[in-house]
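>>> return a 3D structure for these sequence lines:
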Amino acid sequence: MKKLILATVLSFVGFMATAQEAATDVQNEETIVVADVQDFEEISVSDLPEAVAAAVAKDYPTASIDKAYKNASNQFKLELSLTDGSSGTVYADAEGNWIEM
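A predicted model of the protein is given here:
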C-alpha cells in the first residue's frame, strides 16, 4: 500500500514539474553590436577619437596602440601591444565602448 501511495505522489510531482516547465517562458534580450571585420581601413593612431584613446589608457594601462583601423560605421579596430610582450586586437565605438566581435 505504501508503494502505491508513493508511486502516486511521484507521478503527481512529475506531472506538475513538466507542466510548470512548459509554462515558464524566459526571454533573453541581450544586444550585441557586431561590426563587419572586412570593412576596416587603416588610419593614423593620432586620428583616433579622444574617447577611444582614453578607454585604452583606462582599461589597458600598459598597452601601446600599434595600428588603428576605422570602418564606415565609425567603429575602430585597435592592435595593441602590452609591455609583457603580448599583443591583441580590440574593437571600440567612437564613444570608447568596447565591441565584441
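
>>> going forward, measure contacts between C-alpha atoms and count neighbours the same way
Fine.

>>> ok, for residue 90, nearest residue in space, not its chain neighbours?
residue 78 (5.3 Å; Cα to Cα, 6 or more residues apart in numbering).

>>> actually residue 82, not the one I wrote
According to Cα to Cα, 6+ apart, the nearest residue to residue 82 is residue 63 (4.3 Å).

>>> please apply the same query to residue 49.
Leaving aside its chain neighbours, residue 49 sits nearest to residue 94 (6.5 Å; criterion: Cα to Cα, 6+ apart).

>>> dump the residue contacts of the one you found.
Counting by Cα atoms under 8 Å, 6 or more residues apart in numbering, residue 94 makes contact with 49, 51-52, 74-76.

>>> next, count neighbours for the residue nearest to residue 82.
Around residue 63 there are 20 other residues, counting by other Cα atoms under 10 Å.

>>> the structure of the following sequence is requested for comparison with the preceding one:
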Amino acid sequence: MKKLILSAALIMGSLSTYAVTAPLQNPQNQSILVQERYVVVETVPDAVKAALETAHPGAILEKAYINEKKEYKLEITVGDQKATVYADAEGNWINK
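Predicted coordinates:
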C-alpha cells in the first residue's frame, strides 16, 4: 500500500512540471504607441480648405491643429454631426 501511495505521489509530482506557465514578456521589448502632439492654429492652407469643401460641402471648421509632420487635425461640424478629419498641407486626406 505504501508503494502505491509513493508511486502515485511520484507520478503526480512529475506531471506538475508540465503545468509551469510561460514567463511574462519583457515589457521593454514591446512597442510603445506615441501620441502625436498637435498645436492649435488659426488658419489652414487653401489646399486644405478646398479639400474640406470638396469632401464635406457645407462643413464648418470648428478647430484646426497641426503637428510636427505638418499634418492637420480638423474638427468639423456638418449639419448636426461633429467629426475629426486629418489632412496634409497639400489637402490629401490621412486615415488615422
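
>>> now which of the contacts of residue 94 of the first structure would you call buried?
With burial judged by 16 or more other Cα atoms under 10 Å, the buried subset of the contacts of residue 94 of the first structure is 52, 75-76.

>>> dump these to TSV, plus secondary structure.
Compiled in TSV, those are given as follows (DSSP: H, G, I helix; E, B strand; the rest coil):
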residue	secondary structure
52	helix
75	strand
76	strand
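
>>> how near is the counterpart of residue 75 of the second structure in the first structure to residue 39 of the first structure?
Following TM-score structural alignment, the counterpart assigned to residue 75 of the second structure within the first structure is residue 79. Distance, residue 79 of the first structure to residue 39 of the first structure, by Cα to Cα, to the nearest Å: 16 Å.

>>> neighbour count for the two, which is higher?
Counted by other Cα under 10 Å, residue 79 of the first structure and residue 39 do not tie: residue 79 has more neighbours, with 17 against 11.

>>> name the helix or strand for the more buried one, please.
When elements are assigned from DSSP states H and E, residue 79 of the first structure belongs to strand 75-82.

>>> with residue 54 of the first structure instead?
Counting by DSSP H and E, residue 54 of the first structure is part of helix 50-59.

>>> check residue 3 of the second structure too.
In the assignment (DSSP H and E), residue 3 of the second structure maps to helix 2-15.

>>> just the buried positions in that helix, please.
Buried residues in helix 2-15 of the second structure (16+ other Cα under 10 Å): none.

>>> just give me the match in the first structure for residue 52 of the second structure.
So, by TM-score structural alignment, residue 52 of the second structure is matched to residue 56.

>>> just give me the neighbour total for its match.
Counted with other Cα under 10 Å, the neighbours of residue 56 of the first structure add up to 21.

>>> residues contacting the closest residue to it other than its chain neighbours?
Residue nearest to residue 56 of the first structure in three dimensions, not counting chain neighbours: residue 63, with 7.5 Å by Cα to Cα, 6+ apart. Residue 63 of the first structure makes contact with 56-57, 80-83 under the criterion Cα under 8 Å, 6+ apart.
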